[in-house]
Structures are given as C-alpha cells and as structure tokens.
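> task: produce atomic coordinates for the following.
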Amino acid sequence: MNAEMLLPEPRDNLVYIVDDDVDVRVALEALLQSVGFQVMTFPSSEEFLARVPISARACLVLDVRLTGQSGIALQNHLMRLDAKLPIIFISGHGDIPMAVRAIKAGATEFLTKPLRPQELIDAIHVAFEKYDERSLVDRALASAKTRFDGLTAREKDVMALVTAGYGNKETANILGISEPTVKAHRGQVMKKMDAESLPDLVRLAQELELPIKDR
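Next up, the predicted model:
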C-alpha cells in the first residue's frame, strides 16, 4: 500500500477498524496512521461494542463477515441505538445483495478487498463530511425544537394554522380570536422562531413535523 495518498485535514479524525483478520487490521492501521488518522482496531463486533463510545466523532471501517456477530448485525445494532457513526463496509466476497442491503440501511460505502488505499481514504473523507453535515442538521433541528418549545400554547396554535396555509382571518375564526390578535401572535412566532419569511416558518414546521391541520 504505497500509492500516493491525500492527507486528511488536521482534526480529530478517528477511525475504528473491525475485522477478524489480524493481517488486515495491521495493514489498514498502518495505512491510515501514515496519513494522519487516529486508529483503533478490534477483532470482533463484541469487543468493539464493549470498548467504544459510539457517540464519538468517528468513522467505522467494518468487515461484513466476522467471527461472532456479523458486520451487518452490528450495523443493525447501531441503528437501534440511534448511533450516528458512519460505516464503510469492506468485504472479500463481493456480495452484491449484501452491499445493497448495507447501503440501504445507511452505510456510506461498500468496498471489496483487496482494498485500494486511495479509494478507502477517499471513502473515509466522505464519511466524515456526511457525519459533520448530519451533525449540523441535528443541531439546527434541536435549536428549532428549543425555540418552538418556548412558544406559548396560543402561538403554537397560530403557527400550526398559518404554516398549513390558513390566512389570518381563517385562523382567527378557527381559534375564536380577533384578526389583529392573530397578527400579533404571528409576529411573535416569526420573531421567536427566527424565521425571516412565511416559507422559512413552513420549512421549520416541516422539520419539526408539526401536525397537519385539515382545511
């Protein structure tokens, strides 16, 4: 594995390798450390689960066929735990149906052995990019949820109706309040939700999965 390789950015790039072949673990550890990744290796899914905090910012390079719990079983287990860890599957068997299932279940890549060094490194870069993108989305959603929780009950009612397409007059009739009061609540909702426009507010309502009001 002596091909010219791109160096990762100097940040906390932690890669977990789970493979029951010691030669593969040693080779991949040497490869990834040589280009600046931090690496931890494990011979089994069970040892990985026993030793690793799955909430860490990291990438998992995972063999499909393992002694004990398989790589696919580990992926399913991590999904049940709602782990955000991006997974790159590696396999010496080229099992296409298995690869399709793994990708559909959320794996970022499925590579076949013998691995090409740059292909693996590129896949890990992509995995970290996807992890960071998802983290940004999760933080934005959490922030929106906090802002929504800060609305009064009446403001939540107004938000649900106006984002469902009801006008101020219709909203006032449904809630049994005056139209100026609806406008005042609507203004407070826009301010508290940090929405610059109605489309912004609609997008936030969709992200928060607010109940859809029947017209």
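
> switch to C-alpha atoms for all contacts and neighbour counts from now on
Fine.

> what's the helix or strand for the residue nearest in space to the middle of the chain?
Central residue of the chain (CA atoms, centre = their mean): residue 134, 4.1 Å from the mean position. Taking DSSP states H and E as the definition, one finds residue 134 inside helix 117-149.

> which element follows that helix toward the C-terminus?
Helix 117-149 is succeeded, C-terminally, by helix 153-162 (DSSP H and E).

> buried ones in that following helix?
Using 16 or more other CA atoms under 10 Å as the test for burial, helix 153-162 gives 155, 156, 157, 158, 159, 160, 161, 162.

> using TSV, lay out those residues together with distance to residue 199.
TSV is the format used below for these (distance: CA to CA, whole Å):
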residue	distance to residue 199
155	17
156	17
157	17
158	15
159	12
160	13
161	14
162	11
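
> before we go on, could you also do this sequence so I can check it against the first one:
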Amino acid sequence: MRDISTQTFYVFIVDDDDAVRDGLGEVMEVAGFNYQTFESAEHFLQDYCPGKRGCLVLDLNMPDMTGDELQTELFRRDIHLPIIFLTGYGDIPTTVRVIKAGAVDFLTKPVSSKLLIERIRGVLEQEARRYEDSLLAEQALCRRLNGLTTRESEVMSLVVAGHANKEIARQLGISHRTVEVHRARVMEKTGATSLLELARLCETCRLPPEASSSESE
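I've put the predicted structure just below:
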C-alpha cells in the first residue's frame, strides 16, 4: 500500500465549534492528511464535490442539521463517505443508531490525537484499497470492449443510444440481419445480459452513445 498521505484523499471535518475545528485541523496537519473544515452540515453539503474521496469526521449535536441528519442526507444523495462521529454527547442508543446507519466509528470528545489519527488512517487505507480494487474491476470491464471490432463498437453505440435495429441498419448501410448478428456478438463478448447492463458498461468506460458510420464491416 502506498503512503496514504500522498493520495488524493481528504479528511472532511464538520463541527460547529471553532476551537474544535482549529484543533482538529492542527492534528490533521501533523499527521500529513489533506483536510477541509466546515462549520455546519449545510456548509459541507454546499461545498462538497461528489466523488471526492476521503472520510468525514462529524460532530453529532449541531444546530439546524445534526450529524445523524447529515448522515441520512448523504445516504439519500448516494454519497458514500465513511463517517467517524466525534461528539461530546455520546450515548449507547445514539451510537447504535448511527453505526447501524453505516458510520464506521463513534468517538467521544476529548479523544487523543494518536487514537484519532489511527482511526482515520485505518479508514483511509481501507478506502484506498477499495478505490484501487474498483479501478482494477473497471479496467477488466473495459478490456471486454477493447475486444470488439470496429463495426461491433458502432452497432453497440447506436444500440445504447436507443436506436432500433432497422434504424441502425439504415445508418450503417448494412442489412437488418447483419445488425442482429453484430448485436448478439456484442452481448456475448461484453458479457452483458441486458441493454441496461450494456449501457452501464459503456458509461463506466466513458464511451459516447454514438458511432461513426464511416467504417466498413
């Protein structure tokens, strides 16, 4: 595993206490983590860029939107940041509730810098491994597309774009039967079992839903 401090992972700190945010920021700097601080859950939601990787160190009791309410909102938005709750008012029912909802840890203030760094580092290393695994899986999927011929790729792109076989045949200047053959080969080579799965595969590999008709069969 490469040094996690060199990766583009962030620790997002959300706490309404200025002193706590400043103190946690100093701890992050000493540990070598990239970090951002937010004074409220609302500010975090406004500024966070979906897809930015890392973990969330989250206070529980905050005005307007509480930490567990933010947890619920992130789930609703399909944002899957691992959450470490850090609060001065922890109790067993609350701990159980947020852990069941997906939080990876629940720490009570004051917490030692050493323990906090250990927990954050463990979460980020897990996220780094998960990210690398997802890249490998994506590369394996895209290799399936690399095995298609030029004509098969053209047919696939038009199919994913929603064109019927008859329209694809007209655009490419080939017979309806030839389109069916190419379409079957595309499904076989990619391993897709449905048009929706094929579309997701193209999206994963960032292929545009269109094709040129300039190539020959």
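
> from residue 143 of the second structure, how far off is residue 134 of the second structure?
For residue 134 of the second structure, the distance to residue 143 of the second structure equals 14 Å [CA to CA, to the nearest Å].

> same check on residue 19 of the second structure?
51 Å.

> quick one, strands of the second structure?
All strands of the second structure, identified by DSSP state E, fall at 10-14, 34-38, 54-58, 83-87, 105-108.

> turn those strands into JSON lines, including mean neighbour count and distance to residue 167 of the second structure.
What follows is the strands of the second structure, written out as JSON lines (neighbours: other CA atoms under 10 Å; distance: least, CA to CA, whole Å):
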{"stretch": "strand 10-14", "mean neighbour count": "23", "distance to residue 167 of the second structure": "48"}
{"stretch": "strand 34-38", "mean neighbour count": "18", "distance to residue 167 of the second structure": "51"}
{"stretch": "strand 54-58", "mean neighbour count": "25", "distance to residue 167 of the second structure": "46"}
{"stretch": "strand 83-87", "mean neighbour count": "24", "distance to residue 167 of the second structure": "49"}
{"stretch": "strand 105-108", "mean neighbour count": "18", "distance to residue 167 of the second structure": "55"}
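
> adding distance to residue 170 of the second structure, write those strands out as TSV.
Formatted as TSV, the strands of the second structure follow (distance: least, CA to CA, whole Å):
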stretch	distance to residue 170 of the second structure
strand 10-14	51
strand 34-38	54
strand 54-58	49
strand 83-87	53
strand 105-108	58
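
> nearest to residue 188 of the second structure, of those?
strand 54-58 (37.3 Å; CA to CA).

> the helices in the second structure, which residues?
18-31, 41-47, 67-76, 92-100, 113-146, 150-160, 165-172, 176-190, 195-204 (DSSP state H).

> distance to residue 4 of the second structure added to those helices, as TSV?
Shown next, in TSV, are the helices of the second structure (distance: least, CA to CA, whole Å):
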stretch	distance to residue 4 of the second structure
helix 18-31	11
helix 41-47	23
helix 67-76	24
helix 92-100	25
helix 113-146	6
helix 150-160	38
helix 165-172	48
helix 176-190	34
helix 195-204	26
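
> packed most tightly, which of those would that be?
Mean neighbours per residue, mean count of other CA atoms under 10 Å, is largest over the helices of the second structure for helix 150-160, with a mean of 22.

> next one: residue 185 of the second structure from residue 10 of the second structure, what distance?
From residue 185 of the second structure to residue 10 of the second structure the distance is 43 Å (CA to CA).

> again with residue 144 of the second structure
Taking CA to CA, one finds residue 144 of the second structure at 33 Å from residue 10 of the second structure.
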